[in-house]
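[1] Dropping the sequence and predicted coords here.
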Amino acid sequence: MARKRSSGSSPKKRNESSNGGFVRRWLKRLILVAVGVMVLGALALGTAVYFAERSLPSYSAMMNSEQGQMIVVKARDGTEIVSLGPSYGEWLYSNEIPQVMKDAMVSVEDRRFYSHFGIDPLGLLRAVFVSFRNDERVAATSTITQQLARNIFLSNSRTIDRKAREAVLAMALEMRFSKEQILELYLNKVYFGGGAYGIDSASRKFFSHSAKNLSTAEAAIIAGLVKAPSHYSPTADVNAAVARANVVLAQMRKYGAIGPGEAASVDVSAVKLRPDQGTNSIRYFTDWALPQLDMLLPDTREPIVVWTTLDIADQRAATEAVKSNVPSGAQGALVSMDRDGAILAMVGGTDYVTTNYNRATDALRQPGSAWKLFVYLAALESGYTPDDRVVDGPVTIGNWSPHNAGGGYAGEIDVRSAFAYSKNTVAAQLGNEVGFGNVASMARRFGITTKVSTNPSMVLGTSEVRVIDMTRAFAAVSDGGKSVEPYGITRVTTADGKVLYQHQPARRYDLVADYVAAGITDLLQTAVATGTGRAAQIGRPVAGKTGTTSSNKDGWFVGFSSGITTGVWMGRDDAKAVPGLSGGRAPARAFAAYMRKAVADRPVEQFDTELKLPEWQLEPDDEYYYGDPDEYYFIDEQGNLIEPQAPDDPGDVPFPPEPQDGATSRPQGSGAGAPPPPAAGQAAPPAASDDFLERAIGGAVDDNRQQQNAPAVPRQEQRPRRREGILVPPSN
């Protein structure tokens, strides 16, 4: 008998059908919501663009408007040192602008300029895709129209609000004006660096002729400047300008603006540049200080007056000191700051006209032995004193065996002499003992902002630093171990005197304890008085350190006197050797030549080098542990008992402790303040305990934790004060 087929569907199929219908319904709702949001967004955007277009000024008004800001810069005494402002050439109408200039700008800045409506959705999508693919921030995608809107109406702040207004204004401009008008406005108003606004001003500045006669190579150079005017300026860096211009030519060829043959025949490096006149070394300082206005000031385009810390007489002396002492073919840099961080003088090179690259603030160079400042700071903080005895002898750390500059060894000397004569082997031993990581941390603490290696050779200054950072570190030592924050702007006012910004002193921190600052000042003073820095003497107390890198590639001297700290570097930009260059010669002489004039009107200041050691580092008298000295009994090396006050009493003279097996970092007879060596199998004590660091920075110390963490010092480990015998208490 045949089974009758059920007319209804199974429960499973009904559930699937029901679930599928539910998903489809919600999908339709989401699509409708999305479409609704898009429609509302389009209406809002259209409304914003419409009202923006209605509020735009006329074409002639925009032609006559001026971008840029007049800035008058004054020295610390109120003398005007430079006036910066916009420079405009002749207005060129669209039919007067060479087609090659238009093609170059469109090719490199906005290749879809003639097809988009003010913003470039394809370019934006591509930028987003690249950022996701490379896991980086979305790159700038501003069209020529957006750049024009920003230049005329907005600031350069990188906020979402500013970008949104920029996009609205760009679409409004596209609604109001033709592509040719927009490009004409852009080419006459875009900033090309050096105060030059517009292609005619740029052409006259760089090539000494009107933009009407621009060649293909010249047009490529000008078009390449828009991305980074200061970096690609041909008067700042010819090689960078040529490289960027070749990128522009490649883009023009890629998009058909010029043929392959013409692109290959253009020689950008053959372009004749106009010599840059009327600039001097003060511009190194203004180039460093003025960009900080973007962070210090609210959005304003009105003329302003910037009051700085620069001392004109000091700047003149610094420029002359560098030029008079720098070796032939080399460059020099100098930074000088007051005890509060105020920059008094800054020289970034021997000639700003030839190259405005600021070696004082931007160049990264190895400091050589000047880096030993941080090695010895760490050693002093860990318990060493200038009078402690160390051994200048062969040493190997891992696979590294440092040698002294002269190749010889002095044997047992004190820490002060090791620093004064810049003994590499001693620095290596100290760095190894206190820990290379602690040396790196000390450098960070004193303001070194660049990457610091923790390899053993780092103690000899192999990590690259900036001149301004090294000067800042020595300035902190000069001020007793307190932090120093360099600054160059004291206040900013409007033309009528309204204060827009007033410098406030930075909060000061104790970087090291007073006794550490006193100890390192003692070492630095000795380095100038009798060591490698003797050429830096100026007839009053000077403390400082020389630095010379391998093959005489870099020479340094950094030091201070009477509250002024100055750092000098000399070397070649290509890091090739400079015959005869060393920190104790040309840099030290330049330091002395400058400082004689810089401190001439200041009172002579003696350095505070008195070591007032903390209680934990002082060794108590024997009575503290053993009672009255008259009750002492002595046993000589043969085991014979010596009566109290015996005639052959060896006297109250300390004797050296027994050497530890394998100990190379500390010699026998280490002076007061040196922690006792660890017993066999025990780890070396830390360079500085948590409690000590709290005391060093003025923090509170937990008494319970202090008692718990206090090192247990057995009586027999205290260094006795009598020689040729073992000090024992009398038996009862």
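    Thanks, I have the structure now. Residues are numbered from 1 along each chain as shown.

[2] only C-alpha atoms for contact and neighbour calcs from this point on.
    Will do.

[3] Just the buried residues of stretch 68-80, please?
    Within stretch 68-80, the residues that count as buried by 16 or more other C-alpha atoms under 10 Å are 68, 70, 71, 72, 73, 74, 75, 76.

[4] Wait, a helix at residue 573?
    No - according to DSSP: H, G, I helix; E, B strand; the rest coil, residue 573 belongs to no helix; its state is coil.

[5] and the closest residue to it other than its chain neighbours, what does it touch?
    Spatial nearest neighbour of residue 573, chain neighbours left out: residue 331 (7.0 Å); criterion: C-alpha to C-alpha, 6 or more residues apart in numbering. Shown in contact with residue 331 (C-alpha atoms under 8 Å, 6 or more residues apart in numbering): 349, 350, 570, 571, 572, 573.

[6] Make a PyMOL selection of the buried ones in those.
    Applying 16+ other C-alpha under 10 Å to the contacts of residue 331, the buried members can be selected in PyMOL as follows:
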select buried, resi 349+350+570+571+572
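
[7] Take the contacts of residue 331 and lay them out in a markdown table including distance to residue 708.
    Listed next are the contacts of residue 331 as a markdown table, based on distance: C-alpha to C-alpha, whole Å:
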| residue | distance to residue 708 |
| --- | --- |
| 349 | 56 |
| 350 | 58 |
| 570 | 51 |
| 571 | 52 |
| 572 | 55 |
| 573 | 55 |
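
[8] ok, so of the contacts of residue 331, who is nearest residue 171?
    Lowest distance from residue 171 to these (C-alpha to C-alpha) belongs to residue 349, with 45.9 Å.

[9] Tell me how far the residue nearest the centre of the chain lies from residue 321.
    Centroid check for the chain by C-alpha atoms, centre = their mean gives residue 449 as the closest residue, at 4.8 Å. Using C-alpha to C-alpha, to the nearest Å, residue 449 is found at 27 Å from residue 321.

[10] this is the other structure I want to compare:
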Amino acid sequence: MPRPAPTVPRFDPPRQAFAKETVAVAPSLPSTRPARSWRRRALFWALRWGFIASIWLTLAAAVMVLWYARDIPRPDSALDAVRRPSLTLEDRSGQVIATYGDLVGEPLRLKDFAPALPAALIAVEDRRFYHHFGIDPVGLLRALWINVTAGRVVQGGSTITQQVAKTLFLTNARTTKRKVQEVLLTLWLERHFTKQEILEIYLNRVYLGSGAWGMDAAAKMYFGVSARRVSLAQAAVLAGLPRAPSRFNPRVNPQAALARGKDVLNVMTDAGVITTDQAQAAAAQIVFPPSPTAPGYFADWVAEQSRTVLSPDADAVLRTTLDNRDQAVAESRLAAILEGPGVAANAGQGAVVILDAATGAVRAMVGGRNFRESPYNRAVLSRRQPGSSFKPFVWLTALEKGMTPDDTVLDAPLRIGNWSPSNFERRYAGEITLEEALAQSVNTASVRLLITGGGAKAVAATAFRLGIADRLPNDASLALGTGEVGLLELTAAYAPFFNGGNRVTPHGLDRIPHPTEPVIAPEEATMMARMLGAVVNRGTGRAAAVPGRVVAGKTGTTQDYRDAWFIGSVKGTLIGVWLGNDDNQPMKGVLGGGLPARLFHDIAMGID
């Protein structure tokens, strides 16, 4: 029987003792894995959302571009954009007096312009024109710096191509839509045209103030020369206009135009285009020709007339009947009266017309004291009571009934219903001749002649036949000029008295037929001229007399001195004068034989 294995005692040391004998291990440093993992995750998410955001931003930008481009003008058709037809008015000698619409000069190729002109334009508007793709970030920063250091706007940030895009296709609206469309069109222009072609388009199409489009039109308007022959000084002024055509307009503000021209010369010097000596010499040569006197009232009146003879879509140059010398005399003499004795007399406004008695051609027209302050044409549009200046139509009606200047009419008080007309001086002369009654402007005689001649309707018919188109009152007060008429039509209606009896149509366009029409017998015209001559020789119009000249005419004054007139003739020329106030306020004792007759005299002396 085998011996059992001996029992070996188990060795199980105490835990505490084992722990004490364990080799000590140095404490470990904190692990960097969690921090690195967090940064990687942050970078991953940033890249991920950045990529997503860029996609959405790109899509948003694309949608915005498509949205703004939906109604973008077609560049190919806009290059031939329709402009307003121009109308140029000349006086009777051929000198330009006014322009309307879009004035365009001769289309020139780049090589045809004076070299200084494109050089000045590039220097001041887009120095890096030949080195960018249509948009110039460098130029934008440089312009900003120059303007800040100069303390004013000296240089722009838009490239020439951008300005072409805006000029040809867009408006001046400062909107995001317009700016986006401008960028798109700028890129289109750079793709389809050479730099030389873009510059050529700009020089021929840019707006330069006063209705002038293109450098050639502006050169002719402001300097009287073609863009082929402008000097360096003139080129600098023209190149400075696109930034602010109205503010730097030589005709409106020559001092601002001069300063702008000098700025351009300085920029050209900085760009190395010219030397300092050349800039200084050119600056001393900037001179603007005197601006032609613009007869605004006459020009606007003629421009309105021209609509009936012009083609709607064609440019036109029209010769007018205006005499520049007569116009200057009328303007200066009216101003002298209004700014002199008119001040004390409370005569705030006036109007003058000068026309040829034989044809009705208007030689001068002043519709107020200052066209810029008030372009309302009182010579044509105002309707005022003429007072005694209407009486010649009453006298003519009496002549046509068989009376003569030597026949008599009673000057005495009378009553018609509740109305009792009286003379200005409240004196009565009894029986007097028709000539003397007209010379002294006798009211009672005028009323009696109206009745004798057939009444108000007969006198109104006479006035209408001679050219008075306004509606007149149908009562005896018409004898004293209570109907309202215009200065131009009243003056023209006097023409038959001095041209043998022919009615004329007042007109301002030359070389267009304006036939005259016989309306009174020559012998009656002679009698009327004789009686109107007596008005000036010994009657109420003595202040209108001109030494050595035969002068005839009629005075007119309305109630409370609200209107004062003189219509007269000298050497075949009719001159009509009106003084008053727009608000119908009374003047201080102004009679037709006073300031208006004196103004007639001054004008007649000036145009003689």
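    Perfect, thanks for sending it. Please read all numbers here as calculations on a predicted model, not as lab measurements.

[11] Give me the nearest residue to the residue nearest to the centre of the first structure, chain neighbours excluded.
    Distance criterion C-alpha to C-alpha, 6+ apart; nearest residue to residue 449 of the first structure, sequence neighbours excluded, is residue 469 at 7.2 Å.

[12] Of the contacts of residue 331 of the first structure, just say which sits nearest to residue 14 of the first structure.
    Looking across the contacts of residue 331 of the first structure and measuring by C-alpha to C-alpha, the closest to residue 14 of the first structure is residue 573, at 80.0 Å.

[13] contacting residues around stretch 491-504 of the second structure?
    353, 355, 357-360, 463, 465-468, 505-506, 514-526, 528-529, 567-569, 572, 574-576.

[14] Which residue numbers in the first structure does that stretch align to?
    Alignment of stretch 491-504 of the second structure against the first structure: residues 471-484, by TM-score structural alignment.

[15] so where is the biggest helix by length in the second structure in the first structure?
    Longest helix of the second structure, by residue count under DSSP state H: helix 33-69. Counting by TM-score structural alignment, helix 33-69 of the second structure falls onto no part of the first structure.

[16] Tell me the buried residues in the helix or strand just after that helix?
    With elements assigned by DSSP states H and E, the helix or strand that comes after helix 33-69 of the second structure is helix 75-78. Buried residues in helix 75-78 of the second structure, counting neighbours by 16+ other C-alpha under 10 Å, are absent.

[17] tell me the average deviation of the next helix or strand after helix 75-78 of the second structure from the first structure after fitting.
    Proceeding N to C from helix 75-78 of the second structure, the next assigned helix or strand is strand 87-90, under DSSP H and E. Strand 87-90 of the second structure, aligned to the first structure and superposed, deviates on average by 2.1 Å (mean C-alpha distance after the TM-score superposition for the first structure).

[18] how about strand 87-90 of the second structure, which residues of the first structure does it hit?
    Using TM-score structural alignment, strand 87-90 of the second structure pairs with 71-74 in the first structure.

[19] what's the longest helix of the second structure packed up against?
    helix 176-192 (3 or more C-alpha pairs under 8 Å, 6 or more residues apart in numbering; DSSP states H and E).

[20] so the helix it packs on versus helix 33-69, what angle?
    Relative orientation of helix 176-192 of the second structure versus helix 33-69 (axes from the mean of the first three to the mean of the last three C-alpha atoms, to 10 degrees): 80 degrees.

[21] which residues sit against helix 176-192 of the second structure?
    Contacts for helix 176-192 of the second structure (C-alpha under 8 Å, 6+ apart): 65, 68-69, 72, 75, 133-135, 161-162, 164-166, 170-171, 198.

[22] Name the residues of the helix or strand harbouring residue 127 of the first structure that are buried.
    Using DSSP H and E, residue 127 of the first structure sits in helix 121-134. For helix 121-134 of the first structure, burial by neighbour count (16+ other C-alpha under 10 Å) applies to 123, 124, 127, 128.

[23] Show me which of those is closest to residue 584 of the first structure.
    Residue 584 of the first structure lies nearest to residue 127 out of these, by C-alpha to C-alpha, at 52.6 Å.

[24] To which residue of the second structure is that closest one aligned?
    Per TM-score structural alignment, there is no equivalent position to residue 127 of the first structure in the second structure.

[25] how near is residue 127 of the first structure to residue 149 of the first structure?
    21 Å.

[26] Then residue 486 of the first structure?
    36 Å.

[27] again with residue 551 of the first structure
    According to C-alpha to C-alpha, residue 551 of the first structure and residue 149 of the first structure sit 53 Å apart.

[28] thinking again about what came up before, neighbour-wise, which of residue 486 and residue 149 of the first structure wins?
    With neighbours defined as other C-alpha atoms under 10 Å, residue 486 of the first structure and residue 149 compare such that residue 149 has more, 24 against 20.

[29] wait, doesn't that one sit right on residue 166?
    Yes - contact criterion C-alpha atoms under 8 Å: residue 149 of the first structure and residue 166 qualify, at 6.1 Å.

[30] can you give me the strands in the stretch 501-608 of the second structure?
    Applying DSSP state E, counting those that start in this stretch to the stretch 501-608 of the second structure gives strands spanning 502-503, 517-518, 551-557, 563-570, 573-580.

[31] Throw those strands into JSON lines and include distance to residue 116 of the second structure, thanks.
    Converted to JSON lines, these look like this (distance: least, C-alpha to C-alpha, whole Å):
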{"stretch": "strand 502-503", "distance to residue 116 of the second structure": "58"}
{"stretch": "strand 517-518", "distance to residue 116 of the second structure": "59"}
{"stretch": "strand 551-557", "distance to residue 116 of the second structure": "58"}
{"stretch": "strand 563-570", "distance to residue 116 of the second structure": "54"}
{"stretch": "strand 573-580", "distance to residue 116 of the second structure": "51"}
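
[32] of those strands, which approaches residue 205 of the second structure most closely?
    Nearest of these (C-alpha to C-alpha): strand 573-580, 44.6 Å.

[33] how about the closest one, aligned to which bit of the first structure?
    Against the first structure, strand 573-580 of the second structure falls on residues 564-571 (TM-score structural alignment).

[34] so how far is that stretch off the chain centroid?
    Relative to its chain's centre, stretch 564-571 of the first structure lies at 16 Å (C-alpha atoms, centre = their mean, to the nearest Å).

[35] That one vs the second structure, average offset?
    Mean for stretch 564-571 of the first structure is 0.7 Å (mean C-alpha distance after the TM-score superposition for the first structure).

[36] Could you give the number of residues near residue 562 of the second structure?
    Residues contacting residue 562 of the second structure under the criterion other C-alpha under 10 Å number 23.

[37] For the stretch 151-300 of the second structure, which segments count as helices?
    Along the stretch 151-300 of the second structure, the stretches classed as helices by DSSP state H, counting those that start in this stretch are 160-169, 176-192, 195-205, 215-223, 232-240, 254-270, 276-284, 296-306.
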